[in-house]
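Undergrad: coordinates only, no sequence provided:
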């Protein structure tokens, strides 16, 4: 989806954001967005690791019979 925007679209979005939020508020919004994405990524990674560990524990307790 992001590949269909292109460079001119990204520049337009940046200019609109700059006009709406102003040059002082824009870096704060970018930082907050980055931190939110970082937290989401870490939470997703932890959830995936927990699920993988639980699957391994179940396989150890009751191995598949061939």
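TA: Yes, it's here. Not measured: the values here are computed from a predicted model.
Undergrad: when you work out contacts or count neighbours from here on, use the C-alpha atoms and nothing else.
TA: Noted.
Undergrad: can you pull the contacts of residue 38?
TA: Residues near residue 38 by CA atoms under 8 Å, 6 or more residues apart in numbering: none.
Undergrad: distance check, it against residue 19.
TA: Plainly put, residue 38 is 27 Å away from residue 19 if you go by CA to CA, to the nearest Å.
Undergrad: do residue 39 as well
TA: Counting by CA to CA, the gap from residue 39 to residue 19 is 28 Å.
Undergrad: presented hereafter is structure B, for comparison with structure A:
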């Protein structure tokens, strides 16, 4: 597990590499990517459930 000092060092290294002005843009991009990923997983699960319901109805007939 990372200690607080390790986390601070990683953040400082990232700030040095990308620059302080780019960090909010990188964070926003990461947030959007995670949001889209979660949304696509949710949609896939909903589609799978609908498909299973349709199959169950067809099998009953």
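TA: Okay, I see it. Remember, it's a predicted structure, so these values are computed and weren't measured experimentally.
Undergrad: so after superposing, what's the score?
TA: The TM-score (TM-score structural alignment, normalised by the length of the second structure) is 0.86; 60 aligned residues with a CA RMSD of 1.2 Å.
Undergrad: can you find the partner of residue 16 of the second structure in the first structure?
TA: Aligned by TM-score structural alignment, residue 16 of the second structure pairs with residue 19 of the first structure.
Undergrad: that match: neighbour count?
TA: The local packing of residue 19 of the first structure (other CA atoms under 10 Å) involves 11 other residues.
Undergrad: in which helix or strand does it reside?
TA: helix 6-61 (DSSP states H and E).
Undergrad: that helix vs the second structure, average distance?
TA: Its matched residues in the second structure lie on average 0.9 Å from helix 6-61 of the first structure after superposition (mean CA distance after the TM-score superposition for the first structure).
Undergrad: and that helix, how far out from the chain middle?
TA: Here the centre of helix 6-61 of the first structure is set off from its chain's centre by 3 Å, with CA atoms, centre = their mean, to the nearest Å.
Undergrad: how close does residue 25 of the second structure sit to residue 10 of the second structure?
TA: Here the distance between residue 25 of the second structure and residue 10 of the second structure works out to 18 Å (CA to CA).
Undergrad: alignment lookup: residue 53 of the first structure to the second structure.
TA: Per TM-score structural alignment, residue 53 of the first structure is aligned with residue 50.
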